[in-house]
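K.L.:
Task: produce atomic coordinates for the following.
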Amino acid sequence: MPKIAIIPGSTRATRFADKPVQWLMQAASARSDMDVEVVDLRDFPMPFFDEVASNAYAPTSNEVAVRWQKKIAEFDGYIFVTAEYNHAPPAVLKNALDYAYPEWNRKPVAFMGYGAVGAARAIEQLALICVELQMAPLRSAVHIQGGDFMAVWQGGKPIEELTYLPPLAERMFDDLVWWANALQAARGQAAGEKPIPDEEPPVGEAAQ
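P.N.:
Have a look, this model is predicted:
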């Protein structure tokens, strides 16, 4: 059963993220085909990226970032719950993405966004970033936008009253589980493969 991390993309004291994260966690926990955990960036207070290079090329020196890398390596897929700041994802989420590389590779990622346009523009940027991290960003997503976002954020309307969200979430979960299982199997197969030599052995050595 794939392990999925739900990662809120904001660490602000007044963040809205807790509401959709709680709703998403409850919806995901009702399923029996994935193991879901919230991984909060507040528990990993990393500085702005200041390493000699990505950990794809050099070990990370910051202890919190190393702990972050080890944590996200545990999972087979991810859901980023993101706001949109000036048509972009929160800087703290981008920073967290930059602090790892091999841990993200060949794993699926889905998105839930909230804001004026449901964080659609931020999610588009995140998808491009995730492609560079060798992830598989999914088409299916969940958006809380416009008047509905304002009603939940400032009007106190329960997210549960947004009846169009559960079908979107179920479709996203279905896709995420499919890709997580497929890529988990593929990673396992690749790990067991023998390296292919660059050159064929000389004819006289082939039988040795």
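K.L.:
can we go C-alpha only for contacts and neighbour counts from here?
P.N.:
Will do.
K.L.:
can you pull out the helices in this protein?
P.N.:
18-29, 63-72, 91-98, 120-132, 146-153, 165-192 (DSSP state H).
K.L.:
Turn those helices into JSON lines, columns for distance to Phe49.
P.N.:
As requested, the helices of the chain are exported to JSON lines (distance: least, Cα to Cα, whole Å):
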{"stretch": "helix 18-29", "distance to Phe49": "25"}
{"stretch": "helix 63-72", "distance to Phe49": "9"}
{"stretch": "helix 91-98", "distance to Phe49": "6"}
{"stretch": "helix 120-132", "distance to Phe49": "16"}
{"stretch": "helix 146-153", "distance to Phe49": "31"}
{"stretch": "helix 165-192", "distance to Phe49": "28"}
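K.L.:
Next, the second sequence, to be compared with the first:
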Amino acid sequence: MSENSPADTRTRPGEDRLSVAMIVASTREGRFAPVVADWMRGHLDRRTDLAAGTVDLAEIPLPTVLPAFGSPPPAGTTEALAAISPRLAAADAFVIVTPEYNHSYPAPLKAAIDWHHTEWHAKPVAFVSYGGVSGGLRAVEHLRGVLAELHAVTVRNTVSFHGGWSCFDEEGQVRDPASDAAATSMLDQLAWWAHALRDAKAVRPYQG
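P.N.:
So this is what the prediction gives:
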């Protein structure tokens, strides 16, 4: 995407940028996630309508025991979540970068989702997935149902890398320019929904 493309001129003078949290789901040793995440972060950083931050779950140890329904969280939970909860709460939108594990998404991502509730409410979520033949799309389909339960809105367009390891060159850039076009289209949709939902919540608080 060039610096002069239409996607780089969405923000009018004085208009607030949208805060986007890019969540990196894989925590495995030797993971491929940083290659995909760095490429996606490049797209986010080139936009003048978005202000992006990265939430790398490999760097955020989450509590392992969820409290019983109606019970207070175990001691130390607030401190353990301090590295992630405020960042999710402050975000206007999310981009989740995820591989596919056993026809679904990684367990640390499920933990990060389950430890939060209102942080997801009435916010849009976009997906960048990678894997083998499926390109991680089965992980994305599972995530759509989970996030709908948490009152999030998942955007239609995704970016998926089938045989992800072969889709990037030695510099970490995609070999197929169609992937860059797909990322631009996806972020355009994400920004539209983020503006619409943020504006709506400013007029009428969301009733979760």
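K.L.:
Tell me which of the helices of the first structure sits nearest to Tyr57 of the first structure.
P.N.:
helix 91-98 (12.7 Å; Cα to Cα).
K.L.:
Taking the centroid of the first structure, which residue is nearest it?
P.N.:
Tyr78 (3.4 Å; Cα atoms, centre = their mean).
K.L.:
what do we get in the second structure for that one?
P.N.:
Aligned counterpart of Tyr78 of the first structure in the second structure: Phe94 (TM-score structural alignment).
K.L.:
Repeat that for Gln125 of the first structure.
P.N.:
Per TM-score structural alignment, the equivalent position to Gln125 of the first structure in the second structure is His142.
K.L.:
Relative to Pro205 of the second structure, how far out is the nearest residue to that match once chain neighbours are set aside?
P.N.:
Distance criterion Cα to Cα, 6 or more residues apart in numbering; nearest residue to His142 of the second structure, sequence neighbours excluded, is Ser104 at 6.4 Å. Distance of Ser104 of the second structure to Pro205 of the second structure, computed by Cα to Cα, to the nearest Å: 33 Å.
K.L.:
Could you do Pro73 of the second structure as well?
P.N.:
Counting by Cα to Cα, the gap from Pro73 of the second structure to Pro205 of the second structure is 26 Å.
K.L.:
Of these two, give the one with the bigger neighbour count.
P.N.:
Neighbours per residue (other Cα atoms under 10 Å) separate Pro73 of the second structure from Pro205, with Pro73 holding more: 15 against 10.
K.L.:
Share the number of residues neighbouring the nearest residue to the more buried one once chain neighbours are set aside, please.
P.N.:
Distances taken as Cα to Cα, 6+ apart put Pro67 closest to Pro73 of the second structure, at 5.2 Å, once the chain neighbours are dropped. By other Cα under 10 Å, the residues close to Pro67 of the second structure number 12.
K.L.:
Tell me which residue of the first structure matches up with Pro67 of the second structure.
P.N.:
Using TM-score structural alignment, Pro67 of the second structure lines up with Glu51 in the first structure.
K.L.:
What residues in the second structure pair up with the longest strand belonging to the first structure?
P.N.:
Ranked by residue count, the top strand of the first structure under DSSP state E comes out as strand 136-145. Alignment note (TM-score structural alignment): strand 136-145 of the first structure is matched to residues 153-162 of the second structure.
K.L.:
circling back: any idea how far the residue nearest to the centre of the first structure is from Ile4 of the first structure?
P.N.:
Tyr78 of the first structure is 5 Å from Ile4 of the first structure, by Cα to Cα.
K.L.:
which residues do these two both contact?
P.N.:
Residues touching both Tyr78 of the first structure and Ile4 (Cα atoms under 8 Å, 6 or more residues apart in numbering): there are none.
K.L.:
Now Val142 of the first structure: closest residue in space, sequence neighbours ignored.
P.N.:
Per Cα to Cα, 6+ apart, closest to Val142 of the first structure is Met112, 4.6 Å.
K.L.:
Trace that neighbour over to the second structure, please.
P.N.:
Match for Met112 of the first structure (TM-score structural alignment): Val128.
K.L.:
which residues sit against stretch 136-156 of the first structure?
P.N.:
With contact meaning Cα under 8 Å, 6+ apart, stretch 136-156 of the first structure is reached by 16, 106-120, 127, 130-131, 157-159, 162, 165, 168-169, 171-172, 175-176.
K.L.:
what do you get for stretch 3-16 of the first structure?
P.N.:
Contacts for stretch 3-16 of the first structure (Cα under 8 Å, 6+ apart): 17-18, 21, 25, 34-42, 72, 74-83, 89-90, 92-93, 153.
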